[in-house]
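Visitor: Based on what follows, work out the 3D shape:
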Amino acid sequence: MCEALQNKYQLCDEIGRGRFGTIFRCFDHISNEFYACKLIHKHLLTDPTDRACLHNEPKYMTLLSPHPNILQIFDFFETDDILSIVLHLCQPLTLFDRIIDRPLPETQAASIIKQLLEALAHCHRHGIAHRDIKPDNILFDSSDNLKLADFGSAEWFGDGRSMSGVVGTPYYVAPEVLLGREYDEKVDVWSSGVIMYIMLAGIPPFYGESPAEIFEAVARANLRFPSRVFRSVSPAAKDLLRKMICRDASRRLSAEQALSKLSVMCTVGHPWILSGGETTDLT
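Guide: As a prediction, the model looks like this:
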């Protein structure tokens, strides 16, 4: 354990666990505040790609902080064995926990997707793609504000640099990633569209019994809206889904375009986002 970490923070109970480490609640005696401390065990990082990504999380989170919809980093410490990252303490339940049992009303889904796109627009303006957008990486603070977390797979695409490599999670990964092509930051928009679909329908848009079958369905990208689950979903919401879960990345909306940010391609936001999920006439 890092002595500098122990001198500043008191580690308390375990609140989470992942492939490479453990998350603890910790207490700062100076600020009299609780935080989350993520301990990444280096000996578990046997893959060279994982080792290369080791410092991405604190580096990119420091660059992106503060932002109201991105999990804030406060400190990080490193020894030969462990990388420790001190983060804002959020509620224990993720977006995955909120949507696992039932679909969400459109107004609630619109609020969540708007905050997620705000976070992504901020990332993309700084030349950073998250590359692992999924409900498990979406947290909420004590005021129920969305916080995008886990930047371990993030990548720099600034200065026109393209990205490559298969990263992400089967249900949410964009087809261009699976097909081994170079890709851009719009892979995050695809993943966000999949999350929006699941929030409204309670099922994923592309399904399979195994990761291979899921990847095959994603690569085909045959987006459908079954009437039995989309009967009460507005045309505006389905229109936005088509523009986010678009197989042709050149035609896919950017986060900025969906949010009505000033850009050369789009100067008005998508009506479903602007209306807070209220039914909107697109005619």
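Visitor: contacts and neighbour counts: CA atoms only from here.
Guide: Will do.
Visitor: show me the contacts for Arg102.
Guide: Each residue near Arg102 by Cα atoms under 8 Å, 6 or more residues apart in numbering is listed here: Gly202.
Visitor: Following up with a second sequence; could you model it the same way so I can compare the two?
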Amino acid sequence: MLDVDLLPGGLALIMEYQEGVQTLDKLQETHGGRLPQSVARELFQQLMIAMEFCHRLGLSNRDCKITDLLVRVCPLSGDVRLQLADFSFAKDADKDEDSNPMAQHGSALFAAPEVITASHAARYGGTQADIWSCGVVLCTLLFGCHPHLAAADLDAAPGDQILVILQNALAGRIMVPREDAAAQPEAFALMSAMLTVNPQQRPDATAVLRHPWLRAGLGSGARGPELAELNSGLLADGRLRAEAAARGAEVRARVAELLDSLLGGRGRGAAAGAAAGPRS
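Guide: Below is the predicted model:
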């Protein structure tokens, strides 16, 4: 987010403009619903590098899905670059006193079991929920299907499909066709580990990046297995953290100022609380 401003209709968030990008689902459509393994692997590694970076900063996204992944295809080389967008439901453990998420945020199609069943009495780890969502993304990229929806259920009404997906997710049933799983055993094993119902048994983002499937056969646009260590170098530079913290504080102060203006100066405490974000 670059800035915030107060318009007649409410508070406006001014985001960075991305030229020449499309959402990942549109790229999938050009490949008939599933991507070649080499392209899927390269894109998924980029996603996990971005996610690991966030997690190591104490930030969980909580709403990772195909339509929030932006891709840019280089017209000359054909290389594809991915960006993780939309942090509307993100949770910053370093900023929030109540660091454990408890709300049912995000898309049901990509939500982890603990998010589906979340309540104030049953909180969950945001980073572990992100791993589940990324596992669903991996399945759609490689196999062109949702991991918890069998081919026999594709003709069901949308509401019935959602119900089937939730039931299978909670039960840990993966519905990828056997022949597809057998054709890409390493990728299927990684996806299955990420879709473990018990969040404590899922690999973290660093472990995912070190998985053999992600470290082999990368396309010409990738820099190779050393990308798994890229975030360590970035985070070792304290200036990056300091700049991010300063920018975050600046935006929160600006939001509080605008909300106070919107309230006519009647609720400075409420404005500050709203700027800090919900405890959810």
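Visitor: Please work out the TM-score for the two chains.
Guide: For these two chains in superposition, a TM-score of 0.64 is obtained (TM-score structural alignment, normalised by the length of the second structure); 196 aligned residues with a Cα RMSD of 2.2 Å.
Visitor: how near is the residue positioned nearest the centre of the first structure to Leu120 of the first structure?
Guide: Closest residue to the average C-alpha location of the first structure: Ile133 at 3.0 Å, with Cα atoms, centre = their mean. For Ile133 of the first structure, the distance to Leu120 of the first structure (Cα to Cα, to the nearest Å) stands at 10 Å.
Visitor: okay, and the common contacts of these two?
Guide: Jointly contacting Ile133 of the first structure and Leu120 under the rule Cα under 8 Å, 6+ apart are Asp188.
Visitor: How many residues are close by Val167 of the first structure?
Guide: Per other Cα atoms under 10 Å, the neighbour tally for Val167 of the first structure reads 14.
Visitor: check contacts around the corresponding residue of the second structure for it.
Guide: Using TM-score structural alignment, the equivalent of Val167 of the first structure in the second structure is His105. Contact analysis of His105 of the second structure by Cα under 8 Å, 6+ apart lists Arg62, Asp63, Phe89, Val115.
Visitor: for the equivalent of Phe215 of the first structure over in the second structure, what are its contacts?
Guide: When the second structure is aligned by TM-score structural alignment, Phe215 of the first structure is paired with Leu166. Neighbour list for Leu166 of the second structure: Ala108, Leu109, Pro113, Ile116, His148 [criterion: Cα under 8 Å, 6+ apart].
Visitor: Out of those residues, which two sit at the greatest distance?
Guide: Maximum pairwise distance in the contacts of Leu166 of the second structure, criterion Cα to Cα, is 14.2 Å, between Ile116 and His148.
Visitor: Of those two, give the one with the bigger neighbour count.
Guide: Between Ile116 of the second structure and His148, counting by other Cα under 10 Å, His148 is the more crowded of the two (25 against 18).
Visitor: Per the alignment, name the residue of the first structure opposite that one.
Guide: Under TM-score structural alignment, His148 of the second structure pairs with Phe206 in the first structure.
Visitor: wait, doesn't its match sit right on Ala219?
Guide: No - if you go by Cα atoms under 8 Å, Phe206 of the first structure and Ala219 don't touch, sitting 9.3 Å apart.
Visitor: What span of the first structure is stretch 234-242 of the second structure aligned with?
Guide: Residue span in the first structure matched to stretch 234-242 of the second structure, by TM-score structural alignment: none.
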